[in-house]
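Sequence plus predicted model, see below.
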Amino acid sequence: MVLLLIFCAPLTAIGEDLLYFYTHARTFDANLKRSEYEHDASREILKQAYSKLLPEVSAYAQHVNTRDRIVSSDNTLFAKGTTYYPTDSYSVSLVQPLFDYSSFVGVSKAKKELLLSDARYDAERKKLVLHVAGAYFNVLAAQNNHHSFMAEAAAVREHFELVKGRYNMGLAPVTDFLDAKARMLSVNADVIASENMLDDAIQALYKISGQMGQNFADLSPEMVLARPEPASPEAWTEMALAQNLEVLAMKHGVEVAAKEVSRLKGDHYPVVTLEGRHSWDDTEGTAFGGGSEVRKEELIVNVSVPVFKGGNTNSRVRQAASLLQAEREQLREKELAVKREVRVSYLGVLSAMSRADALKQTVEAQKTAVEAKREGFDSGLNTSLMVMDAERDYHYAKRDYAAARYDYIIQMFRLEHAAGKLSDTDLTYINQFLEQS
């Protein structure tokens, strides 16, 4: 993994960490299970294609009871009357294709379809890594947001009680009292809203993993961020075009469509089969007397030459050719999208790094500002509103700093996913830097 996180020392994750939810998601996520069943089903495609080149054996048996009634006959040897007799017939035939161009191409197409299925399944597994990480860090961000609002609410409530006491003693103006009360009601509403957002984030993680979670491990505060390696969006783009699983799947899809065009063109060519047939008919009588037992062995070469099918073959070839062009355009569109995704994610990593560095200093500065505003309020230099604004800005900075750290991880995961490098080992690497708060 090229995700570079530098810590003073690795920490051991405890409780409901990233790997905990990912492990459950691998057996719970509906999209992955659907993809797995589709992948298993695709294993039969090649067997079905080969079956059209193998011998086809069929057996036939029949027993007939016949009643013949002679009403009249010019032959004086056969009198009028009714005759009953059984007939037993058996046959076994074997048909072996000698030349069937469409079936031969069908095998080649089936092999390409297997590669397509493998790429799609691998892409879905890689998506699960990204989805679990995204959902998990969304929970951490919502949890941090909620805890921050609760801390702000506690600080504002404490300040409100202080202002209220001073107001009751006539030491603070009514504006300070009303400002403190309004701010307390506002932040209480923010606490409720943030709690709902946290619940929604937990539900999103549950949808993927089947686990609700209560005690989430958080990123270590000692985390230091580093630039992606290689330090060039062009290098990442080159990797993505060569390794991105969705791009690879679409390339295989183009190859499958091309094989389908060739397969349908084969309907213009003759089909040659070799047929061996053994039959036995045993008739124990006839209307005119006497029975027979006939055994027959036949070796037949069949040549079927399509001459005209009402234009159906040409129409299907034209249809498949158009679908092939559509697949190529879809591939081109996907490559452009991947290039954009790589660039956006790469710049997102750098942006998250810059924000985190700046916000870390902002948090320290805002903490000092709060202390200064409180001292100024105690000495009568600052108003109550100035103190609460400082408290709000301090908690905003803490929330934004935590969010920037989470965003760095997610943007780096997106970058690696776009480049086709993301795997569950990346989760293991990040997981060692999670700890219980």
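Arrived safely. Computed from a predicted model, the values in this text were never measured in an experiment.

okay, CA-based contacts and neighbour counts for the rest of this
OK.

can you pull the contacts of the spatially closest residue to A135 that is not a sequence neighbour?
Excluding the flanking residues, the one nearest A135 by Cα to Cα, 6 or more residues apart in numbering is L205, at 5.2 Å. Residues in contact with L205 (Cα atoms under 8 Å, 6 or more residues apart in numbering) are 132, 135-136, 139, 211-212.

For those residues, which PyMOL command selects only the ones that are buried?
In PyMOL syntax, the buried subset of the contacts of L205 is picked out as below (16 or more other Cα atoms under 10 Å):
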select buried, resi 132+135+136+139+211
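
Keep only those of the contacts of L205 that are in helices.
Counted as lying in helices by DSSP state H, out of these, are 132, 135-136, 139.

Confirm T66 sits in a helix?
No - residue state for T66 (DSSP: H, G, I helix; E, B strand; the rest coil) corresponds to strand; a helix is not indicated.

Contact partners for it?
Applying Cα under 8 Å, 6+ apart to T66 gives the contacts 84-87.

Which of the helices or strands spans the residue nearest the centre of the chain?
Closest to where the C-alpha atoms of the chain average out (Cα atoms, centre = their mean) is E124, at 3.2 Å. When secondary structure is defined by DSSP states H and E, E124 falls within helix 101-168.

Following the chain onward from that helix, which element is next?
Along the chain past helix 101-168, the next helix or strand (assigned with DSSP H and E) turns out to be helix 174-209.

one step back: please convert the buried members of the contacts of T66 into ChimeraX selection syntax.
The ChimeraX command for the buried members of those (criterion: 16+ other Cα under 10 Å) is given here:
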select :85,87
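
if we can go back for a sec, check whether the residue nearest to the centre of the chain really touches R34, as I assumed.
No - in this structure, E124 is not within contact of R34 by Cα atoms under 8 Å, at 9.8 Å.

can you redo the contacts of T66 as TSV with distance to E246 and secondary structure?
Written out in TSV, the entries for the contacts of T66 read as follows (distance: Cα to Cα, whole Å; DSSP: H, G, I helix; E, B strand; the rest coil):
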residue	distance to E246	secondary structure
Y84	72	strand
Y85	69	strand
P86	66	strand
T87	63	strand
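
what two of the contacts of T66 are the furthest from one another?
Taking Cα to Cα as the measure, these reach their widest spread between Y84 and T87, a distance of 10.3 Å.

Now do the shared contacts for the two.
Common contact partners of Y84 and T87 (Cα under 8 Å, 6+ apart): 65-66.

try this one next to it:
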Amino acid sequence: MTIKTTFALALTAAVGLAACDGTTNKATPERLEALRTEGINPDRRAKEDQRFANTLARANSIAEVNADFGQSAVDNPANAALPDLLQNALERNTDIGRAAQNINRADAERLNAIFGYLPQVSANFTRTQVRSRVISSDNAVFQLGTATYGVTTMGATVTQPLVNVSRIFAIQTATTARTIAEVRYIAAVQKAIFDTTDTYLAAAASKMRMQEYQTRGASLGRQAATEMGLADSGLASDQARRALLSEQGQVQSDYALEAANYAQLLGRLSALTGTAISGVGAVSAPGGISGTEGRMSVAQAVALAEKNNPEILAIAMSVVEADLARKGAMAADFGPVVDAFANIERETRGGSRFGGGSKTQEMTAGVQVTIPLFNARGDGLRTLNANVDLRSAVVDYHATRRELETRIAMTLERMKQLSTASGQLSQAYRAAQANVQSERDLVASGQSNDLVLAARQRLASQLQVQAEVQRVEYLRAWNELQYLTGALNTNALR
């Protein structure tokens, strides 16, 4: 090869590389500015929208998904009951639906792994046109060789793996992955139940606080009006009325903030259950849950979680899956592979250099043994990555278990503190109620007035609602403990 030729080839290669680089840098500032201001091209958007509509309209398994999850949000009454919402969550929660599809995917991947050990059958057909002309030859017969003819080749190949340990491990790995998908489906169901219940309880507590703010605000408004009447008659000063109006304004502000929080909780509850929710109903706690934190230690709760919590089960099985994948990688890197094969081919030539055509049939059968020695596939050793993946899976298991232990300990401590707070509030409420009754007797005997009585009633009402909210918070903590230990179900708060 001459220097000129070499230079020409190098120049051509450089131009080609420059052109390839240009094709990967089409996001020019002008194009990006047009996307920001005008969006996607309307014609292309219309085509993609039509393809999307056609895909959803197919009468296959997609239709079942559309029937389950494609409906509009179903309205619920203003005081939606928790059992009904839990049932809606089981039927319409998208995380549960996605987990179910993951089971289908795991089934398909296991079937494909099994196919890896079944016969591999393929057929081929080739049609070519040959123009043959002998340029030069010292063979007198070949000097006559000029022909144009067609060639048709048909064949079939069958390969049956006899010994392939890596594919056996692939089947075992896929079987374990299918079990993991099933466990993660259970985890998705329990997570949806927990989130729905927890959000419902939080909304119920928010509703209680809103009602208490309304009651307190109305009482302050009536008392301020009374104070204004007394001020007009010279029996009181405007200072007391302004103080009452100031407190009323604070209560109204608290009500507005709580209403915003309540609306946000209803929105989250709607998303979890696939239903339009305008309000929640009353909450009743199951019998026998009080004092759970005293009857169960952290160690007992952790033992239950390790046995029943689906997230722990799934991450433990992931360690097994990673170990099987490591063994499969070792077999692929170092294990011999034995395949039986058979090949049949029929060739029809319409002519030849010598003028005549031919039909031939050839059959080949045998056994092939492949022994990987070093870097047989040209991509290194899979075992190296598989070893790291296994250690990472073990780290994930310990991290998940440690997090679970921490959450269980914190939840039990939270339940203990909430029990104490609820007891203190109950005592304070009973004392406030006694004061209300004493003040009512004083009013009846003319030794007090309705203004003082109203203040004592507001305090008693406030303490009562706070005690109810604390009970709901305890119920939320108990619900979380059930979720963490794997004992949560749809009947827990019926």
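Yes, it's here. Note that this is a predicted model, so its numbers are computed, not measured.

Can you pull the TM-score for these?
After superposition, the two chains reach a TM-score (TM-score structural alignment, normalised by the length of the first structure) of 0.85; 415 aligned residues with a Cα RMSD of 3.1 Å.

that older thread, just tell me what the residue nearest to the centre of the first structure corresponds to in the second structure.
Across the two structures, E124 of the first structure finds its equivalent in A188 of the second structure, going by TM-score structural alignment.

which non-adjacent residue is nearest its match?
Distances taken as Cα to Cα, 6+ apart put I96 closest to A188 of the second structure, at 5.4 Å, once the chain neighbours are dropped.

So that neighbour is in contact with L90, correct?
Yes - using Cα under 8 Å, I96 of the second structure is in contact with L90, at 7.2 Å.

Now the common contact residues for these two.
Counting by Cα under 8 Å, 6+ apart, the contacts common to I96 of the second structure and L90 are 189, 192.

Show me what counts as buried in stretch 194-213 of the second structure.
Neighbour-count burial for stretch 194-213 of the second structure, counted by 16+ other Cα under 10 Å, picks out 194-210, 212-213.

Just the element for A320 of the first structure, please.
Take DSSP H and E as the rule and A320 of the first structure turns out to sit in helix 312-378.

which SSE is the corresponding residue of the second structure for G290 of the first structure in?
In the second structure, the residue equivalent to G290 of the first structure is G356, according to TM-score structural alignment. G356 of the second structure is part of no helix or strand, with elements assigned from DSSP H and E.

And G356 of the second structure, how far from E403 of the second structure?
Taking Cα to Cα, to the nearest Å as the criterion, G356 of the second structure is separated from E403 of the second structure by 81 Å.

Now for the equivalent of A326 of the first structure over in the second structure, how many residues are close by?
Using TM-score structural alignment as the criterion, A326 of the first structure maps onto S392 of the second structure. Other residues lying near S392 of the second structure total 13 when counted by other Cα atoms under 10 Å.

Could you find the counterpart of A123 of the second structure in the first structure?
In the first structure, the residue paired with A123 of the second structure is A59, using TM-score structural alignment.

That match contacts V95, correct?
No - taking contact to mean Cα under 8 Å, the distance of 11.7 Å between A59 of the first structure and V95 leaves them out of contact.

so stretch 258-275 of the second structure matches what in the first structure?
Following TM-score structural alignment, the aligned partner range for stretch 258-275 of the second structure in the first structure is 194-211.

buried residues in that stretch?
Those buried within stretch 194-211 of the first structure under the rule 16+ other Cα under 10 Å are 194-195, 197-198, 201-211.

again, but for stretch 97-117 of the second structure
97, 99-100, 102-103, 106-107, 109-110, 113-114, 116-117.

which one in the first structure is aligned with Q211 of the second structure?
With the correspondence set by TM-score structural alignment, Q211 of the second structure lines up against H147 in the first structure.

re the thing from before, and which of the buried residues of stretch 97-117 of the second structure is nearest P42 of the second structure?
For these, the closest approach to P42 of the second structure (Cα to Cα) belongs to G97, at 33.0 Å.

Just say helix, strand or coil for that closest one.
Under the three-state scheme (three-state DSSP), G97 of the second structure adopts helix.

Just tell me what it corresponds to in the first structure.
Alignment note: G97 of the second structure maps to K33 in the first structure; criterion TM-score structural alignment.

was I right about its match contacting A25?
No - K33 of the first structure is not in contact with A25 according to Cα under 8 Å; the separation is 10.0 Å.

Tell me how many other residues surround T6 of the second structure.
Here the neighbour count serves as a burial measure; for T6 of the second structure (other Cα under 10 Å) it reads 11.

so when I look at it, I'm seeing a strand, right?
No - when three-state DSSP is applied, T6 of the second structure is found to be helix, with no strand at that position.

List the contacts of the closest residue to M150 of the first structure other than its chain neighbours.
The shortest distance from M150 of the first structure to any residue that is not its chain neighbour, by Cα to Cα, 6+ apart, is 6.0 Å, and that residue is V191. Contacts were defined as Cα under 8 Å, 6+ apart; by that measure V191 of the first structure touches 146, 149-150, 153.

preserved in the second structure, out of these?
With both residues aligned by TM-score structural alignment, their matches' Cα atoms under 8 Å, the contacts of those that the second structure also has are 146, 149-150.

doesn't S148 make contact with K398 of the first structure?
Yes - with contact defined as Cα under 8 Å, K398 of the first structure counts as touching S148 (7.5 Å).

The strand or helix carrying F341 of the second structure: average distance to aligned residues in the first structure?
When elements are defined using DSSP H and E, F341 of the second structure is found to belong to strand 337-349. Once the two are superposed, strand 337-349 of the second structure sits an average of 1.2 Å from its aligned residues in the first structure (mean Cα distance after the TM-score superposition for the first structure).
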